[in-house]
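S.K.: okay, here's the prediction I keep looking at, along with the sequence it came from:
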Amino acid sequence: MRVEVHTDFCIGSGVCALVAPDVFDQRDDDGVVVLLTERPAAQHQESVHDAATRCPAAVIEIHEAG
């Protein structure tokens, strides 16, 4: 799995950081998502999928094959 985030469209809701804190964080100044690891470990993949599903701005993109 490879994760990509589109920060230009992030609204700073923070759902991703709450659901998958080992993979996502937020910038202190504006709350925009920060991707901590592009290739999360297997134990974090379910929470990454959950974060992508819950993101109100749909800025989290998951590439399963690469």
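M.R.: Structure's in. What do you need?

S.K.: all contacts plus neighbour counts: C-alpha atoms, from now on.
M.R.: Fine.

S.K.: run the chain-centre distance for the lengthiest helix in the chain.
M.R.: Taking DSSP state H as the criterion, the chain has its longest helix at helix 45-54. Helix 45-54 sits 8 Å away from the centroid of its parent chain (CA atoms, centre = their mean, to the nearest Å).

S.K.: the closest residue to E61 other than its chain neighbours: which element?
M.R.: Nearest residue to E61, sequence neighbours excluded (CA to CA, 6 or more residues apart in numbering): E4, at 5.1 Å. According to DSSP states H and E, E4 maps onto strand 2-5.

S.K.: against that first model, consider the following:
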Amino acid sequence: MRIVANKDVCVGAGQCVLTDPETFDQSEDDGTVIVLVEKPLDVEKAREAVSICPSQALSLKDG
């Protein structure tokens, strides 16, 4: 399982970082999501971050 981020859709709310700071960060330039770990160590935290993203900029894909 891997995390896919659509930076064009991201609004920089930071909910992903608050939920799973080991997997996500935010750009200092515009606040958009940065995926630190493409294949999350804690899949449940990653799923939570994906589900609460207000702009639906995050998704999980097989592989």
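M.R.: On my side now, so go ahead. These numbers come from a predicted model, not from an experiment.

S.K.: coming back round to it: what sits against the residue nearest to E61 of structure 1?
M.R.: 35, 38, 60-63 (CA atoms under 8 Å, 6 or more residues apart in numbering).

S.K.: how far apart are the strand holding E4 of structure 1 and its match in structure 2?
M.R.: By mean CA distance after the TM-score superposition for structure 1, the fitted strand 2-5 of structure 1 averages 0.6 Å away from its aligned residues in structure 2.

S.K.: need the contact list for the residue in structure 1 that A46 of structure 2 lines up against.
M.R.: Using TM-score structural alignment, the partner of A46 of structure 2 in structure 1 is V48. V48 of structure 1 is in contact with 16, 19-20, 23, counting by CA under 8 Å, 6+ apart.

S.K.: distance to F9 of structure 1 for those - can I get that in JSON lines?
M.R.: Output for the contacts of V48 of structure 1, formatted as JSON lines (distance: CA to CA, whole Å):
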{"residue": "C16", "distance to F9 of structure 1": "14"}
{"residue": "V19", "distance to F9 of structure 1": "19"}
{"residue": "A20", "distance to F9 of structure 1": "19"}
{"residue": "V23", "distance to F9 of structure 1": "18"}
